[in-house]
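> What follows is a predicted structure for the sequence shown.
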Amino acid sequence: MGGRRAHRAAPALALALLAATSAGCGLTSGSPLAESVRPGSVGQGLPLKGASLTVTSKSFSENIVLGQIMGLAFKAAGASVLDRTNIQGSIGAREAVRSGGADAMYEYTGTAWITYLGHDEPIPDPQRQWRAVRDADARNGLTWLAPAALDNTYALAMNRAGARAYGTRTLSEVAALSRRDPGAVTLCVETEFAARDDGLQGMAKAYGMNVPASRVQKMDGGIIYTQVSGGRSCTFGEVFTTDGRIAAMHLVVMRDDRRFFPNYNAAPEINSATLRRYPAIKDVLDPITARLDNDVARELNAEVDVAGKDPREVAEEWLVREGFITR
């Protein structure tokens, strides 16, 4: 399973994919990171000199960029790095880190809690959600470092003209608009989102949103952004909060002021044995993770998905621009 929806897969499906991965699917041979990068604000003194580390990622743009960021940071700190990013399947990259086929990746807290660890209900507070995942995965040979503010979860968005016309900035305000002027709220969503309890149905119930089925259009996720941007088929559309098209198409995201949607904060997931051997990994990654938020993710994702740039190039340029590494 690739793409952003992978981190919302049902636990039963996750277990099936895990079995397939364990049977030999998933990892490619990878290639060494050959970039000549040096320490900046991280990696001073080459604390990872002599280490041979393998980084991995899932197969969608954001996670590939995060994997490249991690690999380049390790390289700047002195390690030899093997790039095994862009693994097909939601489970493949995680299983590689757990089994030792890879050493580290950026994973999402909600993904681990719901999809991998099998819980039905997310934890609303992002720090508590991260701590719960950290503590549970410690038993699986995985260590979670501090999370980023980057939270790749569901949201509703509209174009700027609609935001000016209706003045909505939160989902509570969208719900109030739907009750006050039902004709003003039309939604473009994916079929899965329309059917999920943690999607449209649950959101409408939690916020008291009055949107009859006749005002909901179901379509492919990529089309939603175009439809919302043009304001042709819907005033609001389902988006992912870190999608690069939000900025590129000048969309305005409605704040989930009641914290209905699960938290999917990105955080480094490290093979515990690797971290015990190379504890400097934490010092290298913590400052970088702390800088990652939704605005940064949208910018980097747009460079890949809108401008067509290579994820490694995007990652390196950002790390240099932020002063984390030098060339």
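Happy to help now that I have it. Numbers count the residues shown, from 1 in each chain.

> going forward, measure contacts and count neighbours with C-alpha atoms only.
Fine.

> Strands along the stretch 1-150 of the chain, start to end?
Per DSSP state E, counting those that start in this stretch, the stretch 1-150 of the chain carries strands over the ranges 31-32, 38-39, 52-56, 80-84, 104-108, 142-144.

> can you tell me which of these comes nearest to Gly183?
When the strands of the stretch 1-150 of the chain are compared by C-alpha to C-alpha, strand 104-108 sits nearest Gly183, at 36.7 Å.

> does Met70 really touch Val284, like I thought?
No. With contact defined as C-alpha atoms under 8 Å, Met70 and Val284 do not form a contacting pair (9.0 Å).

> Give me the more crowded residue out of those two.
Neighbours were counted for Met70 and for Val284 using other C-alpha atoms under 10 Å; Met70 has more, 27 against 24.

> Quick check: that one vs Ile281, distance?
Met70 sits 10 Å away from Ile281, going by C-alpha to C-alpha, to the nearest Å.

> take a look at this one as well, against the first:
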Amino acid sequence: MRWIRRTIALLLGLLLVAACGLESGGAIPLQVGPGSIRPVPALDGVRITVGSKAFTEQLILGYLIEFALSAAGASIRDLTNIQGSSSMRDAQLLGQIDLAYDYTGTGWITYLGHETPVPGAIRQFQAVRAADLVEHGMLWTAMAPMNNTYALATSTQTAQETGVRTLSDYAGLAATDPDAAAVCVGTEFNVRRDGFPGMTRAYGIAGDKIPKRIVQDAVVYQAVADGTQCRFGSVNATDGRIPALRLVVLRDDRDFFPKYNAALVMREKFADKYPQITTIMEPISRRLTNETITELNRQVDVDGREPAEVARDWLVAQGFVTIR
């Protein structure tokens, strides 16, 4: 019965992916030449489809893959900017995407259905890698040190006025003055197990008592900084708008949120056929620290630069590729 349910789920996913227009794709947005990444004969002319989700960091990560493999000689098909984790995951399972960067916490909680994260970045990665390979034939590799975990943030002014610095402090505020704990949450964070429902359970917060606005993720940051619509909000820890708007990230003192290290994900058969991809991407992943990716995100979300240009210019500055 399990294989029947899985088949039905994949067929429904195929309909969703097709409805999203993912059957088309596009060309790589900018051209690059070899740098320290040299042409790889085994990848020469190989058509590789790269995907990403539809937010700044994911777009940057997707373009990093595209430019790196293009410099190695592959023919890239661009399927970045997919709405939602589940849609991108379905596209990968269905073979419409060959590889993408994804997050270990998302893999463990959302894709594999576990309630409790595994402590530690390495252990979380190893657990996801082992389970997803067995259950779905998906290989996780080339993990980066960057950890884009979910978090709750507030403005510097609100932190000073309330003294709230940790999620336990926030729980105390919500219990004594729910209106003062008004929160804006992104659409995914509002429903995910590793988002608002799980966070409120872990900290004993009566989530239904707090004034809550469900908004697009991009809206949360300025809304929290202004303090008009909400005093607290869900953020991603590596978002460039956090330092730009001088937001204060509340410490997760009960370690509820999983680690969300970025790692390359592809089907096992594809990885076995092209092991050179991991070799190319590992040095890039190693340099993707929280500080690095936050700065790249800031250049897009604050300075208004294009994600593809930011990704390309960083690869050029690191010597991986050259501008053609």
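Ah, there it is. As the structure is a computational prediction, the values presented were derived from the model and not from experiment.

> Dump the strands of the stretch 1-150 of the first structure to CSV, plus distance to Pro126 of the first structure.
Shown next, in CSV, are the strands of the stretch 1-150 of the first structure (distance: least, C-alpha to C-alpha, whole Å):
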stretch, distance to Pro126 of the first structure
strand 31-32, 35
strand 38-39, 31
strand 52-56, 24
strand 80-84, 29
strand 104-108, 11
strand 142-144, 14
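
> I'd like those strands written out as a markdown table, with distance to Val314 of the first structure and mean neighbour count added.
Converted to a markdown table, those look like this (distance: least, C-alpha to C-alpha, whole Å; neighbours: other C-alpha atoms under 10 Å):
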| stretch | distance to Val314 of the first structure | mean neighbour count |
| --- | --- | --- |
| strand 31-32 | 18 | 13 |
| strand 38-39 | 17 | 22 |
| strand 52-56 | 17 | 24 |
| strand 80-84 | 15 | 23 |
| strand 104-108 | 16 | 29 |
| strand 142-144 | 25 | 25 |
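
> Of all those, which one is nearest Met219 of the first structure?
Taking C-alpha to C-alpha, strand 104-108 is the member of the strands of the stretch 1-150 of the first structure nearest to Met219 of the first structure, at 25.7 Å.

> mind checking how far the closest one is from the chain centre?
Counting by C-alpha atoms, centre = their mean, to the nearest Å, strand 104-108 of the first structure is centred 9 Å from the centre of its parent chain.

> Contacts for it next, please.
Applying C-alpha atoms under 8 Å, 6 or more residues apart in numbering, the contact partners of strand 104-108 of the first structure are 7, 54-57, 63, 66-67, 70, 93-94, 97, 264-271.

> That one vs the second structure, average distance?
Following the fit onto the second structure, the mean deviation recorded for strand 104-108 of the first structure is 1.2 Å by mean C-alpha distance after the TM-score superposition for the first structure.

> Provide the aligned range in the second structure for that strand.
The alignment of strand 104-108 of the first structure onto the second structure (TM-score structural alignment) covers residues 99-103.

> State which helix of the first structure is the longest.
When the first structure is parsed with DSSP state H, its longest helix is helix 61-76.

> Check which helices and strands it sits against.
strand 38-39, strand 52-56, strand 80-84, strand 104-108, helix 280-291, helix 294-305, helix 311-321, strand 325-326 (3 or more C-alpha pairs under 8 Å, 6 or more residues apart in numbering; DSSP states H and E).

> do you know which of the ones you listed lies nearest Leu13 of the first structure?
Among these, the nearest to Leu13 of the first structure by C-alpha to C-alpha is strand 104-108 (17.5 Å).

> quick one: that closest one to helix 280-291, angle?
If you take axes from the mean of the first three to the mean of the last three C-alpha atoms, to 10 degrees, strand 104-108 of the first structure sits at 40 degrees to helix 280-291.
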